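Asks: below are the sequence and a predicted model for it; my questions follow.
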Amino acid sequence: MRVISLSVDGIFQAAQRGLYDWIADQDADIICLQDLRALEPELDNDIFHPEGYFAYFFDSGVKHYNGVAIYTRYQPKALIYGLGFSSGVDMEGRYLQIDFERYSIGTLLAPSAVNPAESQEVKIQFFDDFQALLHKITRKRRNYIFCGNWNMAHTRKDVENWARNEDQSGFLGHEQQWMNQLFRQLGYADAFRLAVPDAGEYSWWPSGEVGVADGWRVDHQVISEGLIKKVEYAAMYKTKTFSSHLPVIVDYDIDDLEGMY
C-alpha cells in the first residue's frame, strides 16, 4: 500500500504546477493533502477529483485558509471530520480521517504558531490534546497512519542549521520533548525515519525556495505500533516541486489492502 502526503501551499497553485499529472503516475492507494487554502465548493472541477479515487475535503469555512483532503482508491466505512477536542483548538488546524475495517488514515494540518505568543499557546494546547487522544486510541485494535504537516521537527538531524533555529516555532524545546514522548512513550513511530535513518532529508523550506537553505522535516507519516514492521520504503519526491514542501511517500507491506474494506 502506497501512501503519499503533501502540504500544498494552496491547491490551485499546486495544480498549476502539475500536481495532478504527477499523482496520476504514482499508483498510490491513499493521498493526503494539507493546506488547500480553498473551500470545498471551489473544488468541483474534474482536476480535483482524479479518476479512480474517492475524494474527501474538509475546509476551514474561510476562503484562502488551511483545509485538508484525502484521495482513496477504496471507499471508507466512515469519515471523521476534526479531532473533537473539548478545548476547540483542533479547528485552529484541520484534520480529516477515513476509517476502514482495521485501519484509519488521517490527514493533519497542525497550527504553525509563527505569529505572536498567543498562537504558541494554541499550538501547545493542540498538541497536549492530541497527545491525550493518541494515548487513548492506543488501546484500540486498530492501525493508524497520521499523515501531514505537523509544523514540528523532531531532532537536530531534521533541521538544517539547527543551531540558529532552536528559538523558532517548530523546533522549540517543548516541541522536541512532545515528539520524544510520542515516539518513546506512546509507542508510535516515524515511518520515514524507519526507512531512512540518516540526516540530511528535509521536506520543507521556510523561504519557499526548495533545497536552497535551512530545510526542515516537518511533514510526517506517524504510525501506530502495529505498523512498525510494515514499512517497506520511504522517500521524498524531489524531481519537481509543487509547493515549499516535498511529497512524503511511504510503502507499507499490506498485501491486497488486507483489512481495509
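Replies: Alright, I've got the coordinates.
Asks: could you use CA atoms for every contact and neighbour count after this?
Replies: OK.
Asks: I'd say Gln34 and Ser7 touch.
Replies: Yes: applying CA atoms under 8 Å, one finds Gln34 in contact with Ser7, separated by 4.4 Å.
Asks: show me the common contact partners of these two, please.
Replies: Gly148, Asn149 (CA atoms under 8 Å, 6 or more residues apart in numbering).
Asks: now the residue positioned nearest the centre of the chain: how far from Leu33?
Replies: Most central in the chain under CA atoms, centre = their mean is Gly148, positioned 0.6 Å from the mean C-alpha point. Per CA to CA, to the nearest Å, Gly148 is found 7 Å from Leu33.
Asks: give me the common contacts of those two.
Replies: Listed as contacting both Gly148 and Leu33 by CA under 8 Å, 6+ apart are Ser5, Leu6, Ser7, Thr107.
Asks: the last one reaches Tyr95, doesn't it?
Replies: Yes: taking contacts as CA under 8 Å, Thr107 lies within contact range of Tyr95: 5.7 Å.
Asks: which residues do the two both contact?
Replies: Val68.
Asks: which SS class is the residue lying closest to Phe57 once chain neighbours are set aside?
Replies: Sequence neighbours aside, Ala69 is the residue nearest to Phe57 in space, at 4.4 Å (criterion: CA to CA, 6 or more residues apart in numbering). Classification of Ala69 using DSSP: H, G, I helix; E, B strand; the rest coil returns strand.
Asks: try this one next to it:
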Amino acid sequence: MFRVITCNTNGIRAAQRKGFFEWLAKQDADVVCIQETKAQEHQLVDEAFRPDGYHCYYNDAEKKGYSGTAVYAKREPSRIETKVGWDPVDSEGRYLRADFEGLSVISLYVPSGSSNEAAQARKDLFMKKFTPHMKALLDEDREFIICADWNTCHQNIDIKNWRSNQKNSGFMPHEREWLTELYDEQGWVDVFRQMTTEPDLYTWWSNRGQAWTNNTGWRLDYMLVTPGLSGTGKAFSILRDERFSDHAPVTIDFEL
C-alpha cells in the first residue's frame, strides 16, 4: 500500500501546538501534503517540522504568515518543482510538486474567493489559467496524485447546506463546473468518490457557531488522480477524533 495524507493546517505552527506531528508520527504515511503553512521555512526551527524518516520540502509565500505548501516524503524525490510560471501561484507558494519514478505527487492550495469580489475574481482567474496546466500534466508520461484544498465543493453530497450556499464562493455553479470539466473532459478522477458515496463526509467546518459539533461541513480537500490510477484507492479516512485546524486530514491508501 502507498499511503498519502493531505491536510490544510491553517498555520503549521498552530497545528504543531495542537498535536499534529504527534498524530502524524503514528500514521506511517508515504507522502504527506500540507497546504496553508503560513510560515517562512527559517521560522520552522523546531525539529518537529522535520519529521523523522521524511524528506521535507517547503514552498513559502513571499508574504509572511500567508499561504504556503509542504511535502514530506519517505522516499527522496528525484525532482522538486515549486513554480508554474504565473501568479498568484508562484508568489504565494501554492504549488509544490515531488517527482518519483513514474509518479508525481502535488500539494496545491487553490485560492479562496469567499472574502470579497476581488478575491473571487482572483480565484476565477486561477481556475481559468490552471485548467491548461492540468491538461499538460496528463500529457506527461507519468501518473499524478494532486492533493489540494480546492476551496470548492463539487456535488450536493459534498456540502451540508447546499441549498443555501449556491450563490456563495466555493459552491457557485461555475466553480462546480470547473471541477466537472477536469473530470469529464480531461479525465481526472476524484478517488475518494470512487470509494464511497456516503453523505456527511466533510473536511472543513467554519469556526463560527457549532459547525464542527453539528458536522455542518464542506468537503474541500480532494485527491485527484490521473486516469491510470483510477480504481487504485483502497481505503480512506477523515480524521474527526482530533482537530488541528478548521480542516481535517484526509488519508487514502493506494494499491500502486
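Replies: Great, that's in hand. Small disclaimer: the values here were computed from a predicted structure and weren't measured.
Asks: picking that back up, I figured the residue nearest to the centre of structure 1 hits Leu108, correct?
Replies: Yes: taking contacts as CA under 8 Å, Gly148 of structure 1 lies within contact range of Leu108: 4.6 Å.
Asks: overlap in contacts, those two.
Replies: Common contacts of Gly148 of structure 1 and Leu108, defined by CA under 8 Å, 6+ apart, comprise Gln34.
Asks: tell me which of the shared contacts of Gly148 and Leu33 of structure 1 fall in helices.
Replies: If you go by DSSP state H, the shared contacts of Gly148 and Leu33 of structure 1 have nothing in helices.
Asks: and those, which is closest to Trp204 of structure 1?
Replies: In terms of CA to CA, no member of those lies closer to Trp204 of structure 1 than Ser7, at 9.1 Å.
Asks: list the contacts of the closest one.
Replies: Taking CA under 8 Å, 6+ apart as the contact definition, Ser7 of structure 1 lies against Leu33, Gln34, Asp35, Leu36, Gly148, Asn149, Asp219, Ser243, His245, Leu246, Pro247.
Asks: what about 6 Å?
Replies: Contact analysis of Ser7 of structure 1 by CA atoms under 6 Å, 6 or more residues apart in numbering lists Leu33, Gln34, Asp35, His245.
Asks: now the residues you listed in TSV, with neighbour count and secondary structure?
Replies: Formatted as TSV, the contacts of Ser7 of structure 1 follow (neighbours: other CA atoms under 10 Å; DSSP: H, G, I helix; E, B strand; the rest coil):
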residue	neighbour count	secondary structure
Leu33	26	strand
Gln34	31	strand
Asp35	26	coil
His245	30	strand
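Asks: closest one of these to Asp129 of structure 1?
Replies: Closest to Asp129 of structure 1 out of the contacts of Ser7 of structure 1 is Gln34 (20.1 Å), distances taken as CA to CA.
Asks: isn't that closest one up against Ile70?
Replies: No: at 8.9 Å, Gln34 of structure 1 does not count as touching Ile70 under the criterion of CA atoms under 6 Å.
Asks: where does the residue nearest to the centre of structure 1 fall, secondary structure wise?
Replies: Of the helices and strands defined by DSSP states H and E, Gly148 of structure 1 is found in strand 143-149.
Asks: with structure 2 overlaid, how far apart is that strand on average?
Replies: With mean CA distance after the TM-score superposition for structure 1, strand 143-149 of structure 1 departs from structure 2 by a mean of 0.7 Å once superposed.
Asks: can I assume Ile31 of structure 1 sits in a helix?
Replies: No: judged by three-state DSSP, Ile31 of structure 1 forms no part of a helix; its state is strand.
Asks: report the contact partners of Ala73 of structure 2.
Replies: Shown in contact with Ala73 of structure 2 (CA under 6 Å, 6+ apart): Asp30, Val31, Tyr54, His55.
Asks: tabulate those residues (a markdown table), appending distance to Gly170 of structure 2 and neighbour count.
Replies: As requested, the contacts of Ala73 of structure 2 are exported to a markdown table (distance: CA to CA, whole Å; neighbours: other CA atoms under 10 Å):
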| residue | distance to Gly170 of structure 2 | neighbour count |
| --- | --- | --- |
| Asp30 | 30 | 17 |
| Val31 | 27 | 20 |
| Tyr54 | 33 | 17 |
| His55 | 33 | 15 |
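Asks: between those residues, which sits nearest Phe254 of structure 2?
Replies: Asp30 (10.4 Å).
Asks: ok, now how distant is that closest one from Tyr57 of structure 2?
Replies: Per CA to CA, Asp30 of structure 2 is found 14 Å from Tyr57 of structure 2.
Asks: please apply the same query to Arg240 of structure 2.
Replies: When Arg240 of structure 2 is compared with Tyr57 of structure 2 (using CA to CA), they lie 27 Å apart.
Asks: ok, these two, which is more surrounded?
Replies: The residue with more neighbours, out of Arg240 of structure 2 and Tyr57, is Tyr57; 19 against 15, by other CA atoms under 10 Å.
Asks: other SSEs contacting the host helix or strand of the more buried one?
Replies: Following DSSP H and E, one finds Tyr57 of structure 2 within strand 55-59. Contact here means 3 or more CA pairs under 6 Å, 6 or more residues apart in numbering; DSSP states H and E; on that basis strand 55-59 of structure 2 packs against strand 69-73.
Asks: 10 Å instead?
Replies: Contact partners of strand 55-59 of structure 2 among helices and strands, from 3 or more CA pairs under 10 Å, 6 or more residues apart in numbering; DSSP states H and E: strand 31-35, strand 69-73, strand 95-100.
Asks: distance from the first one to structure 1 after superposition?
Replies: To tie it back to what came earlier, the one meant is strand 31-35 of structure 2. Strand 31-35 of structure 2, aligned to structure 1 and superposed, deviates on average by 0.6 Å (mean CA distance after the TM-score superposition for structure 1).
Asks: list the contacts for His42 of structure 2?
Replies: By CA atoms under 10 Å, 6 or more residues apart in numbering, no residues touch His42 of structure 2.
Asks: number of residues surrounding the residue nearest to Phe57 of structure 1?
Replies: Ala69 of structure 1, neighbours per other CA under 10 Å, totals 24.
Asks: before we move on, the earlier item: just the contacts of Ser7 of structure 1 now: which is nearest Phe48 of structure 1?
Replies: The closest of the contacts of Ser7 of structure 1 to Phe48 of structure 1 turns out to be Leu33 (CA to CA; 11.4 Å).
Asks: which of the residues in the top helix by length along structure 1 are buried?
Replies: Assignment by DSSP H gives helix 117-137 as the longest helix of structure 1. Buried residues in helix 117-137 of structure 1, counted by 16 or more other CA atoms under 10 Å: Ser119, Gln120, Val122, Lys123, Ile124, Gln125, Phe126, Phe127, Asp129, Phe130, Gln131, Leu134.
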